[in-house]
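Visitor: My questions are about this predicted structure, shown below with the sequence.
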Amino acid sequence: MVDEAGIIVRHNPALLRMFGMEGQDLTGRVCNEVFGAQTGEVVTRSREAAEMTSVVLHEVLATRPDGSQFPAEITVSSVPLSGGAIQVCILRDVTVAKKAEQEREQSRALLERMVAERTRDLSRTNTQLKIEVAERKVVGDALRRAEGKYRGIFENSMEGIFQISPEGRYISANPAMANIFGYDTSEDLMGVLSELSPYLEPSRRDVFLSTMEETGQVRDFESQVRRRDGSVIWISENARKVVDSTGQTLCFEGFLSDITLRKQAEDRLMHQAFHDALTGLPNRLLFMDHLRMAMERARRRPDFRFAVLYMDLDRFKVINDSLGHDIGDQLLRHVASVLTTCARCTDTVARFGGDEFAILLEDITAPRDAISFSRRILEDISKPLALDGREVMTSGSLGIVLRTEHYERPEALLRDADTAMYHAKAQGKSRFKVFNQKMHTRALETMETEVALRRALDMTQGLDELVLLFQPILDIRQRRLAGFEVLLRWRRDDGRVMLPGEFIPLAEETGIIFPLDYWVFAQACCSIRKFEQALDAHPSASRAGFATNVNISAKHFRNPMLVGHLEQTVRNCGVDPRSIALEITENVLLDNVSSATEVAARIRELGLGLCIDDFGTGYSSLSYIQRFSVDAIKIDRDFVAGLGRLSDEGGSEAIVKTLVTLSAGLHLKVVAEGVETRAQLAYLTGLGCQYAQGYLFAPALSEAEALRLINEGATEDWPAYPDLPEA
């Protein structure tokens, strides 16, 4: 019990036990201090509330002296007394009740949560069931549509679709497969194919079934099969193995296509890849393959002999250009027919392109077989042939390789046959040559010479191997220097000096002649400018009639850029063009006359002179000399060397006399080359020949030596002019 001041007036032992204060007396102590602030506050509020009601019930957290708290229920009732009101407070420890209540609350919450979750699960399950029902309906509809679709594909596919048992018996086949095999219905097809293998090779069915069983599938299984009518076609099969849940094979299913057209196209492409389109002969690839096999056969069999022939038609380009490509093609087909007719079935005749053919003669008994074959085809090819109403004649040059045992590579063997063919062409065409090692050595030397010449002409190399020399040309009437002929020498790095005749043909063949002649002309112009300056500086010398001859290849007369290059060089060097004469050979007059005439006319317009070198050794006519407006001709040294001999001993007095007389009548300057004896000089002087050059006067000189001659007055009087023998 507590008075109005909150002081404990009386208490029972149970209160002490509840608060763990057994044996203590709480009377007179303030309630807040003993039971804690919360309990004291509740008692105070309850006293105020009790004035309006008789009983007040509260729940508090009571605090024991050790600081621990426990839930308590306080019932406060106000009792009025004479000395004032007393609050009777009854405290009950509700820890157990609270715990039970809490457990009940937790159980209730758990139950509510479980009910809610189960409700949600049921709701989801219901929704899922509705979805599954809808999906089953959709799937069912889709399956029905797919079945209809794939049934349509099965029935209407252009490819054959089939199912066969592991034993090879057909279970199903679509109409397309029946059509591919030539049957009216799938049932007819399955009935026949289940009993008889359609494969052309009987083992193919076993291969197909074993492959399916081992790997579970086949891809692009290509085979030849026989149709109902007996015709043979190509098919390609793709299939897979179908198994049950235990892995046992149920069946094989797949599809097949008719690939006959593709196979035919592949065969055509293969044929085109290895055969010439024009003649139908094997091409280089197939020939090289046959040659490689022949070489391997020869290694295995010492008694096996073979020969390789390489043929090129003579003058085919002339026929092609003049009569047209149609005639040229007909001629090539005719040659191919001749070669095929002459060859045996074991031989290989190939066309390499253009007018080049190769023949592989296999299993010959002796080299004479190849020689006889070569003679026969050369004879047959050279026979006149009528093509589109025109008579056409051609011939061939053949190269033969007989000794084939030392070759390791077919390319080397064919190379040597080609080399022998070029030797046959060089010796007059319409013949054959058998290859020997000397030919190969010469071919290597030619290649090395070409490389060295290109390197020598490359100014960036700074080799200075190409040098110009100047051979004096004398006016033998006035006994003075009348000019020079520029001569080219090639001083090789091994010390050997090569004359133009040793490398100019190679330069013309390889195209090096164009930059080479341009270089020679430019260097000559620089020297000629120095000659002009020396002549101008000499008080008694005159440029009149003084000219320097520069040789130029006939190849340039097909080049329209020649004149422009010459003009630019003359202008750059500051040379008087009248002091330069170009020496050309007679074949310029015969090769492409119209083009050469035009170029010659432009050269004359430029002011340069034209001189025909080695006149009388070719086939030129006097009309060509007039057409080209030639200034001079040079009598070949062989004619000069024949002076003083009898005609039956190679004498040439009549020829030289005729040339001198002819030149005088045409007002041409005539120069005799190669004058080496006084007798020759005397004879030329007696004929009235005005100009000559040769070792009798001086060898070819360097530029410095040539300048010294001019400075010493040789243009007025040649020093130490040879005395002529008395008549």
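Guide: Thanks, I have it.
Visitor: Could you use CA atoms for every contact and neighbour count after this?
Guide: Will do.
Visitor: Touching, Ser223 and Arg205? I think so.
Guide: No: in this structure, Ser223 is not within contact of Arg205 by Cα atoms under 8 Å, at 9.7 Å.
Visitor: which neighbours do these two share?
Guide: Jointly contacting Ser223 and Arg205 under the rule Cα atoms under 8 Å, 6 or more residues apart in numbering are Tyr199.
Visitor: Would you map the helices across the stretch 1-150 of the chain?
Guide: Assigned by DSSP state H, counting those that start in this stretch, the helices in the stretch 1-150 of the chain fall at 13-18, 31-35, 37-50, 95-156.
Visitor: Please name whichever of the ones you listed is nearest to Phe628.
Guide: Ranking the helices of the stretch 1-150 of the chain by proximity to Phe628 (Cα to Cα) places helix 95-156 first, at 83.4 Å.
Visitor: Quick one: neighbours of Asp380, just the number.
Guide: When counting by other Cα atoms under 10 Å, one arrives at 14 neighbours for Asp380.
Visitor: which one is it nearest to, not counting chain neighbours?
Guide: In space, and not counting its chain neighbours, Asp380 is closest to Val338: 7.0 Å by Cα to Cα, 6 or more residues apart in numbering.
Visitor: Are we agreed that that neighbour is in a helix?
Guide: Yes: looking at Val338 with DSSP: H, G, I helix; E, B strand; the rest coil, it is inside a helix.
Visitor: Return the distance of it relative to Glu159.
Guide: 48 Å (Cα to Cα, to the nearest Å).
Visitor: Check Val79 too.
Guide: 111 Å.
Visitor: higher neighbour count, those two?
Guide: Set Val79 next to Glu159 and count neighbours by other Cα under 10 Å: Glu159 wins out with 19 against 16.
Visitor: thinking that one is in contact with Met177, fair?
Guide: Yes: counting by Cα under 8 Å, Glu159 touches Met177, with 6.6 Å between them.
Visitor: Give me the common contacts of the two.
Guide: Shared contacts of Glu159 and Met177, counting by Cα under 8 Å, 6+ apart, come down to Leu256.
Visitor: take a look at this one as well, against the first:
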Amino acid sequence: MNQSFTSLGIYSGLGFGLFLALLGAFVWRIDLINQRRKVRNKKFKSVFEELQDANFRSEQLNAELAREVEQRRLASTVFEAASEGIVILDPTYKMLTVNQAFSRISGYAVAELVGRRVDELACSRDARRHFPIIQASLAEHDSWLGELVETRKNGELYPQWLQLKVVRDDAAQVSHIVAFITDLSARRIVEARVRHLTHFDELTGLANRLLFKERLEEANQRVRQGTSRNLALLHIDLDRFKLLNDSLGPELADQVLQKIAERLTKALPEADTISRLSSDEFAVLFDAYGSLTSLARVATRLMGKLSRPIVVDGHELVVSASMGISLLPDGARDIAQLVSQANKAMQQAKHMGGGTFQFFSHSLQHSTLERLQLENQLRKAIRERKLSVFYQPKLCLKTGRLDAAEALVRWDHPELGSVSPSDFIALAEETGLIVLIGEFVLREACRQAAQWQQSGLAPIRVSVNLSGHQLRQGNLVSLVRQVLEDTGLAPQCLELEITESQLLENVDYVIATFQQLHELGVKLAIDDFGTGYSSLSYLKRFAVDYVKIDQTFIRGVGTCVEDDAITKAIIAMAHSLELKVVAEGVENEVQLAFLKEHQCDEVQGYLISSPTNAQAMADLLRAGVAIW
């Protein structure tokens, strides 16, 4: 039994050993399989990574290809859309491709250009002369740029800016030549336009101030170098052009200036330069004038041509001019003095009434300085209230009593004494000081008239002269209203006078202004009637109350048949329009009797009384004695 157990143990041990051996073999097999699987997985991973890398490289290549395609497409678009011409040539100057811009510039179709050498096309003499130079520059520097005069297909010459660039391959051999071509025609037109605008007046086509200054300097140099003997400068200023501009408007005024420029050009073919200096100022330069006599003839001829009527948009206008003439070296020492003297002479011509010319002289210079000093002194007198108001009474012929007075400004200069109104009123008009003087007289006259009433005197009508400047200010109605309120004077005690010639400066505006003043209650009068240019038909359009006959007609009444007839006609016409008539400048009994006989309403003049101060005027009013 023990042997049996022993045999069983042996067999059990063998079986267990066999089991272990089989188990070991199985584990080894499993491990072998795992090892092989690891090797295979590693190979698969390596292959997968290689595939991924290949795919990435493929995507990169595709992206680069797409970019290259896009860049080529963009380059092609730019090539065709470029505003300048582009031509690609081979080393023999055969055109491989051209863009549409060069086709337009040259006039050739693209098909006519591709495959042809550039020297087979029609080219200008200038381009042919430059061709060897261009070839040498490309060989030495790989580039050339410059301006040529080239020929289009139709034979037209045009300015061209050409830029050439050599392209070399890896072996440093010339593979292509790229040409960039710009048509300079439009640029040249713009540059010419700019040059013209820089030196010429756009409206008239005359030389402008800049070009005139250059020509003047050049002429002066010729005089200094002895190649020219002398210079003459004419400074021309149109008379009352601002009034014309305000009345017609800027467009029609510009047409007038253009016609004036045409007349200057046609009338002065011998002039070296004709220039427009400003709105209505012109200058004419004569290089080496003949003599003073010849200059005077030229100026006289020019004045005649300028004063001829100009028709603009159905308006017939007469435009006069004032002209000043200065000479170098006979009068002026340098250019600045020449210009200054011509301007002073022109101003003197204006002082003389315009429509004439003046040569500069040293006595004229002295007169100009005196006038400048007088202007400064007048400004000071206005500022320091050194002006005064005198009053000239008006006699009512129906009652024989003094019922009105005209306010007149006076200037008592501390050194010059009493300055004549004819001297400083014209100066005030030219400088614009008349506006300040006019307001002063208006305020003082209204204040004084109110004061006379407050002192117990019977109310009288005080008349104040208006200037064209005051009318154009645009605030006349509000100023009159304010002055009446400030002084307490009744509106019907104020009369405003305007000269007949001023009525036409701006008819519609004057009518509207007069209507407002009339509604305010202020009396209105037309002064110097019969001396202006207005038609009698205008008279009924203005809301006026009085017509003043100018003293030039009154001077001859009773002794001159023509003056008698004119005066009677004015009185009859005014009365038919229900206007009252005032005669000024009455100096003798004959005139007075004639005016009374023909039913003139009021008179004023030295026969009645000379202008007097406020106190003397009050004494006359206080006396209250009728003339008859």
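Guide: In hand now; what should we look at? These figures come from a predicted structure and were not determined experimentally.
Visitor: TM value for the aligned chains?
Guide: Overlay of the two chains. TM-score (TM-score structural alignment, normalised by the length of the second structure): 0.65; 562 aligned residues with a Cα RMSD of 6.0 Å.
Visitor: aligned partner of Ala232 of the second structure in the first structure?
Guide: Alignment note: Ala232 of the second structure maps to Ala307 in the first structure; criterion TM-score structural alignment.
Visitor: Quick one: neighbours of its match, just the number.
Guide: Neighbour count of Ala307 of the first structure, defined by other Cα under 10 Å: 25.
Visitor: Surely it touches Leu402?
Guide: Yes: taking contacts as Cα under 8 Å, Ala307 of the first structure lies within contact range of Leu402: 5.0 Å.
Visitor: joint contacts of these two?
Guide: Common contacts of Ala307 of the first structure and Leu402, defined by Cα under 8 Å, 6+ apart, comprise Pro367, Ala370.
Visitor: returning to that earlier point: shouldn't the match of Ala232 of the second structure be within a strand?
Guide: Yes: counting by three-state DSSP, Ala307 of the first structure is found in a strand.
Visitor: Leu360 of the first structure versus that one, what's the distance?
Guide: For Ala307 of the first structure, the distance to Leu360 of the first structure - Cα to Cα - is 6 Å.
Visitor: Same check on Glu583 of the first structure?
Guide: According to Cα to Cα, Glu583 of the first structure stands 47 Å off from Leu360 of the first structure.
Visitor: what's the neighbour count on Asn136 of the second structure?
Guide: I think there's a mix-up here, since residue 136 of the second structure is Ala and not Asn. Neighbours of Ala136 of the second structure under the rule other Cα under 10 Å: 13.
Visitor: try the one 4 residues further on
Guide: The tally of other residues near Glu140 of the second structure (other Cα under 10 Å) stands at 9.
Visitor: what do you get for Gln3 of the second structure?
Guide: When neighbours are counted by other Cα under 10 Å, Gln3 of the second structure registers 8.
Visitor: what does it align to in the first structure?
Guide: Using TM-score structural alignment, Gln3 of the second structure lines up with nothing in the first structure.
Visitor: Give me the spatial nearest neighbour of Val497 of the first structure, chain neighbours excluded.
Guide: In space, Val497 of the first structure is closest to Arg491, 4.4 Å off (Cα to Cα, 6+ apart).
Visitor: tell me the contacts of the one you found?
Guide: Neighbouring residues of Arg491 of the first structure by Cα under 8 Å, 6+ apart: Glu465, Leu466, Val467, Val497, Met498.
Visitor: So it versus Met498 of the first structure, what's the distance?
Guide: Using Cα to Cα, Arg491 of the first structure is found at 6 Å from Met498 of the first structure.
Visitor: do the same with Arg300 of the first structure
Guide: For Arg300 of the first structure, the distance to Met498 of the first structure (Cα to Cα) stands at 48 Å.
Visitor: If you count surrounding residues, which of the two has more?
Guide: Between Arg300 of the first structure and Met498, Met498 has the larger neighbour count (other Cα under 10 Å), namely 14 against 10.
Visitor: Quick check: the more buried one touching Leu487?
Guide: No: using Cα under 8 Å, Met498 of the first structure makes no contact with Leu487, being 11.5 Å away.
Visitor: Now for the two: what residues contact both?
Guide: With Cα under 8 Å, 6+ apart, Met498 of the first structure and Leu487 have no common neighbours.
Visitor: Can you report how many residues neighbour Glu191 of the second structure?
Guide: 12.
Visitor: The one 3 residues further on too?
Guide: Other residues lying near Val194 of the second structure total 12 when counted by other Cα under 10 Å.
Visitor: Confirm that it sits in a helix.
Guide: Yes: using three-state DSSP, the secondary structure at Val194 of the second structure is a helix.
Visitor: quick one: what helix or strand has the most centrally placed residue in the second structure in it?
Guide: Centroid-nearest residue in the second structure, with Cα atoms, centre = their mean: Ser279, separated by 8.2 Å. Per DSSP states H and E: Ser279 of the second structure is located in neither a helix nor a strand.
Visitor: What's the separation between it and Ala336 of the second structure?
Guide: The value you get for Ser279 of the second structure to Ala336 of the second structure, if Cα to Cα is used, is 21 Å.
Visitor: And the strands in the stretch 201-350 of the first structure?
Guide: Secondary structure of the stretch 201-350 of the first structure (DSSP state E, counting those that start in this stretch): strands at 217-226, 232-243, 249-258, 306-314, 348-353.
Visitor: Go ahead and measure how far the fourth one is from the middle of the chain.
Guide: What it means is strand 306-314 of the first structure. Mean-position distance between strand 306-314 of the first structure and its chain equals 30 Å (Cα atoms, centre = their mean, to the nearest Å).
Visitor: Report the secondary structure state of the counterpart of Gln568 of the first structure in the second structure.
Guide: By TM-score structural alignment, Gln568 of the first structure lines up with Gln482 in the second structure. Here Gln482 of the second structure is helix, with the state taken from three-state DSSP.
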